[in-house]
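Visitor: could you work out the structure for the sequence below:
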Amino acid sequence: MATPVTGTRTAQAVLAWSRDLVRPPLLLAVQGLPASVRHIAGYHLGWWDRHGRPARASSGKSVRPALALLAAQSCGAPARSALPAAVAVELAHNFSLLHDDVLDQDTTRRHRPTAWSVFGTAAAILTGDALLALASGVLARSVFPATADDLSAAVLALVDGEQADLSFETRDDVDLAECVAMVEHKTAPLLAAACALGGVFGGASPEVVGHLRAFGESLGVAYQHVDDLLGIWGDPSTTGKPAHGDLLRRKKSLPVVAALTSGTPAGAELASLYRSDDADPVRLAALVEQAGGREWSESEASRLLAEALDHLAATDPTPRAAAELTALAHLIVRRTC
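Guide: The predicted structure is shown next:
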């Protein structure tokens, strides 16, 4: 058993620290947006209500900024050295959330109405576009301007994965390898970029940056497994999303595709009901579990966590940052919301 590192914070404390550290430069960046989208961005980020009055809504968990800051610390640099990376990945992440909510027609995020449902579809899309442009600008003006290209590559992969995810909705022949590849494009790149950019701003060698990127990639796929499990079995009071939301949309998520391709009677029944508009979502959830989809996703999340931690160990990280990155990785894979 590893010896505890003195002063190590819990994962929740790390996330709170990250939010506090990133909020001022993030707010400063958003205040530079045109007024037409600034208000919507601030609403989405939980800073004010729909009328522009200060609010105390959730701004999200701040996982990606925390990874960037800790990655820099793991290389022996101060966390603040990676603030441009942390702000940029958070802006890019929120661009993707604004667009995702429109694409999926989700009306709730972080326990409040989504931006598009309040301000309209076009306004939410344009606000997402503005956040993405802002993210690139933050990196382009930093001491490592070439990192803007790294973020762009991650976003292009994300868009490719999102397109694949949308195409799955009209197909009955999605196989498991396709689904995993979609996740490797849609979810993993931003977490990988957060870790890699943190390493770059922390002065890491290309080899170490490569391992940090691989750490984030494995963690990103594990993250999606957990997200998909919560999309079926998560408690709405903690997730802030409707019960069985992914099943109601007939989403081809990882556990669902694993069940559909399982070759089991439960998988066959699930395939039949998934083509129906009025199937009971409780029954659908039970069939995914009976066909082994839930167990497979849980097992894969654990395997990918171990793989991620092997890559982290290969960077020879500073002890406290290593302990906190490990705690954060475990929280990501064991979270309930």
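Visitor: please make it C-alpha for all contacts and neighbour counts, starting now.
Guide: Noted.
Visitor: point to the residue nearest the middle of this structure.
Guide: A centroid search over the chain (Cα atoms, centre = their mean) returns Thr187, at 6.0 Å, as the residue closest to the centre.
Visitor: didn't that residue look like it was pressed against Gln224?
Guide: Yes. Counting by Cα atoms under 8 Å, Thr187 does reach Gln224; the two are 6.6 Å apart.
Visitor: need the contact list for Leu70.
Guide: By Cα atoms under 8 Å, 6 or more residues apart in numbering, the contact list for Leu70 reads Ala79, Gly198, Ala321, Glu324, Leu325.
Visitor: could I get those residues as CSV with neighbour count and secondary structure?
Guide: Formatted as CSV, those follow (neighbours: other Cα atoms under 10 Å; DSSP: H, G, I helix; E, B strand; the rest coil):
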residue, neighbour count, secondary structure
Ala79, 23, helix
Gly198, 34, helix
Ala321, 23, helix
Glu324, 22, helix
Leu325, 25, helix
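Visitor: closest one to Ser136 out of the residues you listed, please.
Guide: For those, the closest approach to Ser136 (Cα to Cα) belongs to Gly198, at 15.3 Å.
Visitor: thought Ala71 was touching the closest one, still the case?
Guide: Yes. At 4.9 Å, Gly198 and Ala71 qualify as touching, with contact defined as Cα under 8 Å.
Visitor: taking the contacts of Leu70 together, which two end up most distant?
Guide: Gly198 and Glu324 (14.5 Å).
Visitor: circling back: tell me the one of the contacts of Leu70 nearest His244?
Guide: Of all these, Leu325 has the smallest distance to His244: 30.8 Å, by Cα to Cα.
Visitor: ok, for that closest one, nearest residue in space, not its chain neighbours?
Guide: Excluding its sequence neighbours, the residue lying closest to Leu325 (Cα to Cα, 6 or more residues apart in numbering) is Leu70, at 6.6 Å.
Visitor: does that neighbour count as helix, strand or coil?
Guide: Under DSSP: H, G, I helix; E, B strand; the rest coil, the three-state class of Leu70 is helix.
Visitor: go on, Asp173?
Guide: Classified using three-state DSSP, Asp173 is coil.
Visitor: what is the longest helix seen in the chain packed up against?
Guide: Ranked by number of residues, the top helix in the chain under DSSP state H is helix 206-233. Contacts defined by 3 or more Cα pairs under 8 Å, 6 or more residues apart in numbering; DSSP states H and E place helix 206-233 against helix 176-186, helix 188-201, helix 245-248, helix 254-260, helix 293-313, helix 319-334.
Visitor: please give the structure of this sequence too, so both can be compared:
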Amino acid sequence: MTALKAPPGAPEVLARCAALVRPALRRAVGRLHPWTAEMAAYSFGWCEVGGAPATTPGGKGVRQTLAVLGARAAGADARAGIPAAVAVELVHTFSLLHDDIMDGDATRRRRPAVWKAYGTGPAVLAGDALFALAVETLAAVPQGARAVRLLSAALTDLVRGQADDLLFTGRPWTGPDRVTVEEYRAMAEAKTGALLGCACALGALLGGADEDTTGTLDRAGRHLGIAFQLVDDVLGIWGDPAVTGKPAGGDLRERKKTYPVLAALDTPAARALPELLDSPERAKEAAELIETAGGRTAALTEARTHTATARTLLARAPLAAGAAEDLLTLLDFLVGREL
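Guide: Below you'll find the predicted structure:
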């Protein structure tokens, strides 16, 4: 399978938006209790345990970028989207802190996860603090009531998606109670797509967009989120550890019910797959069978379908030209990450 290629302009878009948002994000974190502020700064890669400055690479900053581009797409100055960008970045980080605890993931971005570095209780507290700070950030803007409602709706979906994802682990690989690709798609939209859609919509709202435009951007972001999750699933099985920071086949050893696995299980070629999936030491064999059965191709095809839907939605919306182009560039980048 030939890897999808990322367009060269996306890293510049991400870097430009991150530079715009970072001062406001640091100021917001600085309002927290010093202990939770340190844990937050550690999670962003700004410091080490104990507070010594660090330059550890953080996340891609996708959600904050979408918020800034949402404001620009509405015809406003990019700075109008900064409160939305700060809020969604805080919520995303809060979700990662709690997610790592729930999944038992000991590392995040090639260093100890917050719960391993500081303890489970402190990490939960830091996540709670980031969530509260996100709400406070949005409540302070003129459109605060509507902005908080948008964020709350996205969080409700995010929690629903996370609940489904956790419940999936207890369901069988085959039979009437198996996880279907349709159920998986709904989970991915809620767990990943809701916050991406919210980021776009919040930025547009603060930029003065009407309800139809914010709704269209929300839907586009949700489709982007599904595609983003599907590519993550592929990377979780076949990704280069030097790029992903995770061991190859890690999702298989953890018995995660990801899209490539579910798609492969639906084919006659994968009759032996359940036995392999129940044997973590045979993850390499399982990956080979999943690819032979078409699971990898199915996931990337599905990702392209949702990318195309997002592009169609963006094309129909009355968006400012420059921002629309950046949104499309970012969309292609997120689905075209190197495998």
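Visitor: so which of the helices and strands packed on helix 206-233 of the first structure gets nearest Pro113 of the first structure?
Guide: If you check each of these against Pro113 of the first structure by Cα to Cα, helix 245-248 wins as the nearest, at 15.1 Å.
Visitor: how far apart are that closest one and its match in the second structure?
Guide: Following the fit onto the second structure, the mean deviation recorded for helix 245-248 of the first structure is 1.0 Å by mean Cα distance after the TM-score superposition for the first structure.
Visitor: hey, where'd the strands end up in the stretch 51-200 of the second structure?
Guide: Here the stretch 51-200 of the second structure has its strands, by DSSP state E, counting those that start in this stretch, at 107-108, 111-112.
Visitor: so can I have CSV of the ones you listed showing distance to Ala123 of the second structure and mean neighbour count?
Guide: Compiled in CSV, the strands of the stretch 51-200 of the second structure are given as follows (distance: least, Cα to Cα, whole Å; neighbours: other Cα atoms under 10 Å):
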stretch, distance to Ala123 of the second structure, mean neighbour count
strand 107-108, 13, 17
strand 111-112, 12, 14
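Visitor: pipe those into JSON lines and attach distance to Ala87 of the second structure per row.
Guide: Supplementary listing: the strands of the stretch 51-200 of the second structure in JSON lines, determined by distance: least, Cα to Cα, whole Å:
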{"stretch": "strand 107-108", "distance to Ala87 of the second structure": "21"}
{"stretch": "strand 111-112", "distance to Ala87 of the second structure": "24"}
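Visitor: circling back to that earlier point, of the helices and strands packed on helix 206-233 of the first structure, which is nearest Ala154 of the first structure?
Guide: Short answer: helix 188-201, nearest of these by Cα to Cα, at 5.0 Å.
Visitor: what span of the second structure lines up against the closest one?
Guide: The aligned range for helix 188-201 of the first structure in the second structure is 193-206, by TM-score structural alignment.
Visitor: outside of that stretch, which residues touch it?
Guide: Identification of contacts with stretch 193-206 of the second structure by Cα under 8 Å, 6+ apart yields 63-64, 66-74, 80-82, 84-85, 88, 92, 143, 147, 150-151, 154-155, 157-158, 211, 213-215, 217-226.
Visitor: quick check on those residues: which are buried?
Guide: Using 16 or more other Cα atoms under 10 Å as the burial test, the contacts of stretch 193-206 of the second structure include 63-64, 66-74, 80-82, 84-85, 88, 92, 147, 150-151, 154-155, 157-158, 213-215, 217-226 as buried.
Visitor: quick check: the closest residue to Leu69 of the first structure other than its chain neighbours vs Ser205 of the first structure, distance?
Guide: Leaving aside its sequence neighbours, Leu69 of the first structure sits nearest to Ala79 (Cα to Cα, 6+ apart; 4.8 Å). Ala79 of the first structure is 17 Å from Ser205 of the first structure, where distance means Cα to Cα, to the nearest Å.
Visitor: what do you get for Ser302 of the first structure?
Guide: Distance, Ser302 of the first structure to Ser205 of the first structure, using Cα to Cα: 29 Å.
Visitor: between these two, who's got more neighbours?
Guide: Ser302 (19 against 12; other Cα atoms under 10 Å).
Visitor: that one matches what in the second structure?
Guide: Match for Ser302 of the first structure (TM-score structural alignment): Arg304.
Visitor: ok, now which ones touch that match?
Guide: So Arg304 of the second structure contacts Ala227, Val335 (Cα under 8 Å, 6+ apart).
Visitor: next, count neighbours for Ala192 of the first structure.
Guide: Ala192 of the first structure: 28 surrounding residues under other Cα under 10 Å.
Visitor: contacts only, for the closest residue to it other than its chain neighbours.
Guide: Excluding its sequence neighbours, the residue lying closest to Ala192 of the first structure (Cα to Cα, 6+ apart) is Gly216, at 3.9 Å. Contact analysis of Gly216 of the first structure by Cα under 8 Å, 6+ apart lists Ala188, Pro189, Leu191, Ala192, Ala193, Ala194, Cys195, Ala196, Ala308.
Visitor: now with 7 Å?
Guide: Listed by Cα atoms under 7 Å, 6 or more residues apart in numbering, the contact partners of Gly216 of the first structure are Ala188, Leu191, Ala192, Cys195.
Visitor: quick check: the gap between the third one and Pro281 of the first structure.
Guide: So that's Ala192 of the first structure. 34 Å.
Visitor: and for the last one?
Guide: Distance of Cys195 of the first structure to Pro281 of the first structure, computed by Cα to Cα: 37 Å.
Visitor: now swap in the second one and tell me
Guide: When Cα to Cα is the yardstick, Leu191 of the first structure and Pro281 of the first structure sit 31 Å from each other.
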